[in-house]
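any chance you could fold what I've pasted below:
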Amino acid sequence: MAVLNPDSLDTRTLSTSGSPRAAAGRARGAKGGRRIGSHVLLIILSIYFVIPIWWLFVAATKSTGSLFASPAFWFDDPAAFFTNVAGLFEHQGGIYWRWLGNSFLYAFAGGIGATVIAVLAGYGFAKYGFRGRGVMFGMILGSVMVPLTALVIPTFMLLSQYGLINTPWAVILPSLLNPFGVYLMRVYTQDAVPDELLEAARIDGAGEWRTFTTIVVPLLRPAIVTVLLLSIVGTWNNFFLPLAVLTGPELLPVTVGLNRWLTLSNAGAGGEQVWNLITTGAFISVVPLLLSFLLLQRYWQGGLAIGSVK
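Here you go, the predicted structure:
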């Protein structure tokens, strides 16, 4: 039986392979590999989401002929963008800008109203006990699973009974209901607003409304901004509901209005070719949403920082 001689071992091998420094180096290498992989994945996803916006920006700087003749992802004549914007002012009496104003009205009226309702309902479900709370909240969760397109026809029939078809209320009123916003506000309120803080405010003599406005609302700021943005974007991008409940061209949002131009352009020789106006109008309609996310991003960051301090 062979006897292992300790003197025959390489002491340098033992000192480097089993030292804490070597283990830390291997851990840093593994962590660095995972970090590189996550960065590569994020870059791929960023490119995936930026490509459509880049194409829309490039297409807005082309004439109708250049859209089909020049490279898809590069400019042909950047000065054509201003020509296209001027065409939006002139085409059909500049009705595009009326459509854009309608989109602002529907999105902000519906988004702000939906956010107010979601905040109040979420706070009530989270901090008040009442009979039937579980059943009602279960119904709200169930409504999240129902696609919005399935509710268009019942909504149309309900609104027609009250004579609201082809009015701005036909778009604003259904937009006030945001079940996912209520769910999000309840979950966030449960963690962000301690019950002890509310009890201390009540002991100090603050009423329920003062407690809500001065203590609860500042703590809910990140969730409020999130629900507001989701509600505004959802109403801005809504297509099927305005298509069903609005008939007058002067009341259409920009999504349905551009679709009408698209239908005419697809008609071939019988329709007017306004592809350059469609792409330019689509790009202009995306800019307010991008600016909203960029300007309100700091509220999310501030809310995360506040929530991390215990």
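
for the rest of this, base every contact and every neighbour count on C-alpha atoms.
Noted.

run a quick neighbour tally on the closest residue to Lys62 other than its chain neighbours.
Excluding its sequence neighbours, the residue lying closest to Lys62 (CA to CA, 6 or more residues apart in numbering) is Ala80, at 5.6 Å. Counted with other CA atoms under 10 Å, residues neighbouring Ala80 total 17.

another sequence for comparison is provided below:
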Amino acid sequence: MLVSALYFLLPVWWLVVAANKKHGEQFSGSGLWFDGVHIIENVRILMTEGDGIFLRWMLNSILYAGLGATVGTFLSAMAGYALAKYSFPGRGLIFSTILAAVLIPKIMFTLPLFMMFSNVSLINNPLAVLLPSIVSPFGVYLSRVFAAQSVPDELIEAGRLDGAGEFRIFSDISVRVMAPALVTIFLFNFVEIWNNYLLPAMVLNDSALQPVTVGLVAWNGSNGNVPQATVVVGALLSIIPLIVAFLCLQRFWRAGLTAGAVK
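Next up, the predicted model:
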């Protein structure tokens, strides 16, 4: 566990140290300890690069990841709940298809998606990034498993006896019980969309529409037109929303939500 922790945390620590060095000295001196604290000056330089395009990239990423993860989580919750709690023809086949989709890397869909969006004139349109991001086979699978194990059938029957409709039972009762799983699905979707690079790079040509991942890679490959120090500081700032999302949502990971619910 210690080796794994070092493997994941050491690059982040290097990023923090490098972002605090004087501009242009990110790859000199001690790589794992501070030579000074110049983060404010470096951030100021970052924000003025390209007429402040970095802030636009960050807002784009927040929009794509936030909206895509929210809609994707809601659709995954409905699909997983239906597969777990309703019997209908073809349920097993649908779930098997979803399991097969989980095993296929999403990168394999990039070229077909690009061709489809090109045929319907959605290239250089934010919808080309948002539409694929709201579909999460893993989210449906996790939602189905959690709903089957954590939402008692007696709770659903009690709601029906009280006169609640099926959608109200789902939204007012089942979603509350499924909250820990839904938070997990949201975080998985958020991180996946935030870190997605290939699809946005292919379907978005306008720099003003690109997420921060595509923008930073473009800066890094600009043949020195953008200093490496600016890319390093941008990379550090780009992980802050992910950290904030985990810190804000971890309190929802709690068990025992249904304790006494059917008594």
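
hang on, the earlier thing: doesn't Ser63 make contact with the residue nearest to Lys62 of structure 1?
Yes. Applying CA atoms under 8 Å, one finds Ala80 of structure 1 in contact with Ser63, separated by 6.4 Å.

rewinding a little: OK, contacts around the residue nearest to Lys62 of structure 1?
Residues in contact with Ala80 of structure 1 (CA atoms under 8 Å, 6 or more residues apart in numbering) are 60-63.

rerun at 7 Å
Going by CA atoms under 7 Å, 6 or more residues apart in numbering, Ala80 of structure 1 touches 61-63.

Asp224 of structure 1 -> structure 2?
You called it Asp, but residue 224 of structure 1 is Ile. In structure 2, Ile224 of structure 1 lines up with Leu182, judged by TM-score structural alignment.

same question for Asp76 of structure 1.
Using TM-score structural alignment, Asp76 of structure 1 sits opposite Asp35 in structure 2.

what about that match, which SS state?
Assigned by DSSP: H, G, I helix; E, B strand; the rest coil, the conformation of Asp35 of structure 2 is coil.

surely it is in contact with Ala19?
No. Using CA atoms under 7 Å as the test, Asp35 of structure 2 is too far from Ala19 to be in contact (10.7 Å).

which one of these two has more residues nearby?
Higher neighbour count among Asp35 of structure 2 and Ala19: Ala19, with 28 against 17, using other CA under 10 Å.

surely that one and Ile40 touch.
No. Between Ala19 of structure 2 and Ile40 there is no contact under CA under 7 Å: 9.6 Å.

next up, the contacts around the equivalent of Gly281 of structure 1 over in structure 2.
Under the alignment defined by TM-score structural alignment, Gly281 of structure 1 is paired with Gly234 of structure 2. Residues in contact with Gly234 of structure 2, defined by CA under 7 Å, 6+ apart, are Leu46.

give me the element Gly234 of structure 2 is part of.
helix 228-238 (DSSP states H and E).

just give me the match in structure 1 for Leu216 of structure 2.
So Leu216 of structure 2 corresponds to Leu258, using TM-score structural alignment.

do Ile193 of structure 2 as well
By TM-score structural alignment, Ile193 of structure 2 lines up with Thr235.

element containing its match?
Assigned by DSSP H and E, Thr235 of structure 1 belongs to helix 221-236.

packing partners for that helix?
helix 95-127, helix 179-192, helix 275-307 (3 or more CA pairs under 7 Å, 6 or more residues apart in numbering; DSSP states H and E).

tell me the angle that helix makes with helix 275-307.
If you take axes from the mean of the first three to the mean of the last three CA atoms, to 10 degrees, helix 221-236 of structure 1 sits at 160 degrees to helix 275-307.

mean offset of helix 221-236 of structure 1 relative to structure 2 (after superposition)
Taking mean CA distance after the TM-score superposition for structure 1, the mean distance separating helix 221-236 of structure 1 from the aligned residues in structure 2 is 0.5 Å.

quick one: that helix to helix 179-192, angle?
170 degrees.

pick out the residue nearest the middle of structure 2.
Geometric centre of structure 2, nearest residue: Phe190, 1.5 Å, by CA atoms, centre = their mean.
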